[in-house]
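Chemist: no sequence on hand, only this structure:
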């Protein structure tokens, strides 16, 4: 995205054609509104960046099919030359060459301007051409989705005029005319250049019918330039023009399209030999994920001291146009309000909007056609004064943060105390704070430009928050996307029919269709291509319903980059949903749900006991949660906040999210039976996502790594520190990242796993948590008490031969009888003092440990787990403590 520099932000509005309300498509669903279609097609225009084109920034949809487009804008245009003397031949050639540069670049991207006129050929402060509204023809589907013609009739090519007007709803039109090609813009350019040379308008002061007849009669003329000059009394002026300028006009104003050159052909014409040498070919900047080397083009003044002389430097002008517009919206910018203030949008009393009706005798009543639904070509400049005033206290250093500075994560400005306080505010407030977002966007922009070398810093800053404007690239960095993703995506066959096509076609129209972008035809096309690419490139996996919901967040954030959406999705699924999409995934799903059930009992035994008593097991409600990583149950704006943290976590973090959701519904679940719980989850109540994230992190920190071990999880290499920083304790890592040792957890059969209420903890986990290897004390919480306690249920003799340092001995036979009946409750004694800590049950036999743990869970003891393999796992370590004999 190009920098703002001397440009302004401009907005213009128009209406899409309204569709009948009682008509459905071939699939039985209501027709997609034309405004939604236009919104979808518009998105690709934001990626068209060239020095000769005004950058498109955004489009918003309002009431009654109104659309407002925001784009780069300049107050001057070539029409200003007509107000006085004629333009010089050098200026005419310069304008012609720069317009052709823009047209040629558009043509390479499959675009035709079709609305070329003086008002749409803008000039920047240096006098360079900037083509505006070049995407109107494309976004409206060659004018089919609007009620007005695209282009000024005075500048339209003869072949366009000969086709006449067309609208799909008109029953008199059998078929749509062929779309205009690149040569139509050459005629428009010819008329525009002729006006510059003549210093006056042509074809403007006559009736439209006469104007069209005159244009069509030009086909009989050998020299159209001379005929136009005679018609408008400027023959002498034209005769005085240099030969190369007249030759250029003749080539542009060639009546037959077959003989008229294209922009690319005209750019190489000898008429530009004198000025083409002053222009260098445009080179598109290298994108973040590609095989090409990325480097910044730096220009320093001869005297470095000049950099510090200007105290009033406009740092905002160096930021990207999309970034400035995003901040403008945060600072209170309102597009409709701006257009209302300029009287572009005018409200009418309801009585004036009554429809027109005709009586039997032909007498009509009501209003005529509302002229406001036709195109108003006015572009309103959006004032940046409010934004600049809001950011006036931000120091220049904030625009160029030092990445390696320990304080770089804190906003640097004259109001740094206020910004530091902002970090502690709720996320939804931070995302609407203009000054805070500016600091975060700049920091992430610099970090992402240094990716993958700054990957660790991206992770560090993402733990604070991720600015919405850069979320798509930030997620890609967190997922470790690298290399030439576009080449890999292009190499996948997305066109050959496959058996899954039918199911994809059925699922897409039901996936997050409340969102205007994803519900557009372009959104459906992109959905289909990304999903099909994933299915084709993973032949060992199959398409399951829910994969479309999983794709939706990535597609929304990378709507104009299908390759990146596919790459992110392909990296996300193995990490969090490994083997979930096997043809027979029952064993994977059942293991996952069983571990989740144990996690509920581990963190909230009271809730777990109640749900088990009424038979409300995770199989009834949690499969859509985990199969789609909650995208099937939450809207996109909540998923973004949820996944900002999920992507920082390990594959076990979704368990904590699930428990956090249940705890938000805890009171209602405990008060209801099976049927009421089913109804509750059939229409899930509102969930506070920020609270859910906050509680999920806390649950994750209290969950020993090995307790969420799954034998069907993705095997990975050893990982680094915990995702929430070194201060987050050992609980923050992923057990799947650990190398296999003799002290690791052993896989269990699904039957044995389901038989145990409490999860198992590995010996290496217990050792690390107690810090026995370092000879230190057990890890402690903020209150100074140990976070873990080992409960040894062997008999006194075995306990005396060796036990975990600091463990408590409660013999199993003192609690349970020979037949396993309960003799006394261990919770009534010494364990009450340890409630809330992680309780590890240690025994010779895991079966007795499981029975002991199950009882603790039944009496609502949280954080109870079993030592996997029993005490025998610790015997070879030499870490067991033998009490000293008493003298």
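Modeler: Everything's here; your move. Because the structure is predicted, anything quoted here is derived from the model rather than measured.
Chemist: drop to CA atoms for contacts and neighbour counts, all remaining ones
Modeler: OK.
Chemist: would you quantify the distance from the closest residue to residue 368 other than its chain neighbours to residue 146?
Modeler: In space, and not counting its chain neighbours, residue 368 is closest to residue 356: 6.7 Å by Cα to Cα, 6 or more residues apart in numbering. Distance of residue 356 to residue 146, computed by Cα to Cα, to the nearest Å: 21 Å.
Chemist: now residue 492
Modeler: As judged by Cα to Cα, residue 492 and residue 146 stand 36 Å apart.
Chemist: okay, the two: which has more neighbours?
Modeler: Higher neighbour count among residue 492 and residue 146: residue 146, with 24 against 14, using other Cα atoms under 10 Å.
Chemist: show me what counts as buried in stretch 577-595.
Modeler: Buried residues in stretch 577-595, counting neighbours by 16 or more other Cα atoms under 10 Å, are found at 577-581, 588-595.
Chemist: which ones are touching residue 65?
Modeler: Residues near residue 65 by Cα atoms under 8 Å, 6 or more residues apart in numbering: 15, 16, 17, 18, 33, 34, 35.
Chemist: hmm, back to that, mind putting the buried residues of stretch 577-595 into CSV with distance to residue 384 and secondary structure?
Modeler: Below are the buried residues of stretch 577-595 laid out as CSV (distance: Cα to Cα, whole Å; DSSP: H, G, I helix; E, B strand; the rest coil):
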residue, distance to residue 384, secondary structure
577, 46, coil
578, 48, coil
579, 51, coil
580, 50, coil
581, 50, coil
588, 55, helix
589, 53, helix
590, 56, helix
591, 56, helix
592, 52, helix
593, 53, helix
594, 56, helix
595, 54, helix
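Chemist: included below, for side-by-side comparison, is a second structure:
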């Protein structure tokens, strides 16, 4: 969106038509409220940006089908054109520019009048309320007519109003075309020509110039008036053109009468988007003196921020649309008894009231005061805050106290969000050059206002995504269409945007584009839920929603959507079971004893990456972190969810657990994210190895550590690491299921146990090594060579007759390392020892893939010196 500059934010309200409550659609579902339909159509208006049109910003839905629209606004209108020094010819040209741009987007104004042709501080035309006709489906979804009778073309009045109850195509009036706006503009210009306040010479000159333009407008009904007016002022005009077919705005702009006007304006060019083949800086011109780029102290920094950004901050600063409209008496509350249609007395006599006129259109626009926003930190505090933010390139010193607050509080803090928005705006404009910095700042948090673009950057979306999306056939029928049609009306339909007809249409197009462009994969139920977050964030950019979804699935759900995905799902669930045992053996043991396996509850979790079980607002916070992790991070999220339900799961049996997961209790997402990161940092990379994961990429992106310095080791997928003799070997699914604890590779063991250059073992903050290697070979074999720092607990003597660990110094060391990673090492895979440790509730137990044989050729084994 363009900057606010000298504009203001304005709000107006109206009611959508109410639908009967006892009527269902052809699919058996209740009819979509008209207010929801209007809300869905409105979203397109936010993308219509032109210097001659007031920018639409937002729409909110209230009670009783009330809608409140927020848009760019100016106090001056066409009634003030003389004060601003504008000419009729200039107004005609600029208005036609706006109308032509609307026509290119398939829209017409239909509500032109003097109050809806606004004028900015420079006397330029800004058309307001141009989207009312579009968002109401040509007036079918409201009980009032769109347009003003004095300015409507005769054919529009003859058609009558549109009625939503009409079911046949023939009963509905045809939508108005561009020529209806030409009529309205002609009437407006004629009114301007007859302004009585003008002096006689000025009036004659203005009429002379204006009627030359007016002769092209279909004003046949006022031919005589025009003729009399021309004769009265002593000039002649040819009205032969009145008999021609009415022109369109594009036709009129090409007329020679505007040659002198058009040269004053540069051709408007649509801004280049972030993901495009065009250069975003192609027209950038730097001054000779770079110092001129610095703003003056009295610069209105708030005016340089985009309109949607200012409105977002206004809301965070306590802005309330309904309160603003109520204060101006646009919204008037009434006691419920006064809203009854009539009163019936005992004798049958009734006293009724007329139609409540508050449900008709009141086109008054209320200006939203920005004083509260500007005074966030004092009289000029906000402007100072913006200026200081523009001079900084990182967030290390910005509101350090706020960073430590819960995320939900940070997202509602006006000052904090302003700084984060400015920072991300700068980084995203430099994407992909600043991709690493985007990753770095995303680890702190992602501002909701820029979440869609930030996610695309984290997923590595680049190039001309629109051209790729347009090239996909989304219209030809395919067998999947029926299933998509069934799934969409059940997908996040509590959300007003996704439940709108426009939302359903976009759902179908994006899902179908994905199915068509991935012929090796198929549509599985749940793909719609996976699409929902991307579509919500990029509702007006289907191409970006599709591109993000196409980048997300291979990274986290590789081959999940094969026609036969059983082997992929089973391997995934088995690894998840091992992760539960690795991090919470007590819970794992209990769930296994009652037979409550992940197959019964976790498939919807991972097939939809939790979008099927959580509402969108929680998914946004969850995925902000998920996108920073590799393909193993969802395992940690799953374990974190189970740990929040731990007490209830441990106290219940199989049936109670089934009921618990049929209606999942409230999950604290911020706690879930925090614990997931901790689990992720404690999990060796190779422990989550899957042979059905995404193959290694040509060049793994290891440029950014996921969650800070403590997780640098885990920032990239294990599958992306170059394979060596020390890497994990693929394991048959049957053998994988037989093991309770995960395996780790010799590479991970070396990395976690490796001595530094000074010969010191890596230690945790508590002062002990993060990992303990337990060698279960015999004493003799251990003496021939072992890993430095490992302890020897021979498997043959490890357990007593009652199955408990035998007491010895080594088992004492093992007990002291409880809670750290314990890697069991043998000649081969002796998983029984690791299985026993899990059964006695030892957490973080793993086994070395390939046993000690993997380490023999590394030269890292230690042979103890002989005793003298």
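Modeler: Here it is on my side, so go on. Predicted model only: the values in this text are computed from it and were never measured.
Chemist: so stretch 534-552 of structure 1 corresponds to what in structure 2?
Modeler: Matched against structure 2 by TM-score structural alignment, stretch 534-552 of structure 1 falls on residues 514-532.
Chemist: next one: that stretch to chain centre, how far?
Modeler: Remark: stretch 514-532 of structure 2 is offset 19 Å from the chain centroid, using Cα atoms, centre = their mean, to the nearest Å.
Chemist: go on, stretch 506-525 of structure 1?
Modeler: How far stretch 506-525 of structure 1 lies from its chain's middle: 15 Å, per Cα atoms, centre = their mean.
Chemist: what range in structure 2 matches it?
Modeler: With TM-score structural alignment applied, stretch 506-525 of structure 1 matches the range 486-505 in structure 2.
Chemist: who's in contact with the matching stretch?
Modeler: Against stretch 486-505 of structure 2 from outside (Cα under 8 Å, 6+ apart): 32, 36-37, 39-41, 507-508, 525, 528-529, 532, 536, 539, 615-616.
Chemist: straight-line length of that stretch, end to end?
Modeler: Distance across stretch 486-505 of structure 2, first residue to last, is 13 Å (Cα to Cα).
Chemist: please apply the same query to stretch 483-501 of structure 2.
Modeler: 17 Å.
Chemist: find the nearest non-adjacent residue to the aligned residue in structure 1 for residue 148 of structure 2, please.
Modeler: Residue 148 of structure 2 maps onto residue 152 of structure 1 when the alignment is built from TM-score structural alignment. Excluding its sequence neighbours, the residue lying closest to residue 152 of structure 1 (Cα to Cα, 6+ apart) is residue 115, at 6.5 Å.
Chemist: separation between that neighbour and residue 812 of structure 1?
Modeler: Distance from residue 115 of structure 1 to residue 812 of structure 1, counting by Cα to Cα: 87 Å.
Chemist: tell me which of these two has more neighbours.
Modeler: Taking neighbours as other Cα under 10 Å, residue 115 of structure 1 and residue 812 compare with residue 115 leading, 25 against 20.
Chemist: contacting residues around the more buried one?
Modeler: When contacts are counted by Cα under 8 Å, 6+ apart, residue 115 of structure 1 touches 133, 134, 136, 137, 150, 151, 152, 156.
Chemist: now secondary structure too, for those, in CSV please.
Modeler: Shown next, in CSV, are the contacts of residue 115 of structure 1 (DSSP: H, G, I helix; E, B strand; the rest coil):
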residue, secondary structure
133, coil
134, coil
136, helix
137, helix
150, coil
151, coil
152, coil
156, coil
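Chemist: tabulate these (a markdown table), appending distance to residue 645 of structure 1.
Modeler: Output for the contacts of residue 115 of structure 1, formatted as a markdown table (distance: Cα to Cα, whole Å):
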| residue | distance to residue 645 of structure 1 |
| --- | --- |
| 133 | 40 |
| 134 | 40 |
| 136 | 39 |
| 137 | 41 |
| 150 | 46 |
| 151 | 48 |
| 152 | 52 |
| 156 | 54 |
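Chemist: show me just the buried residues among those.
Modeler: Taking 16+ other Cα under 10 Å as the criterion, what is buried in the contacts of residue 115 of structure 1 is 133, 134, 136, 137, 150, 151, 156.
Chemist: go through those residues and name the one nearest residue 858 of structure 1.
Modeler: Residue 858 of structure 1 has its nearest neighbour among those in residue 136, at 67.1 Å by Cα to Cα.
Chemist: show me what the closest one aligns to in structure 2.
Modeler: Per TM-score structural alignment, the equivalent position to residue 136 of structure 1 in structure 2 is residue 132.
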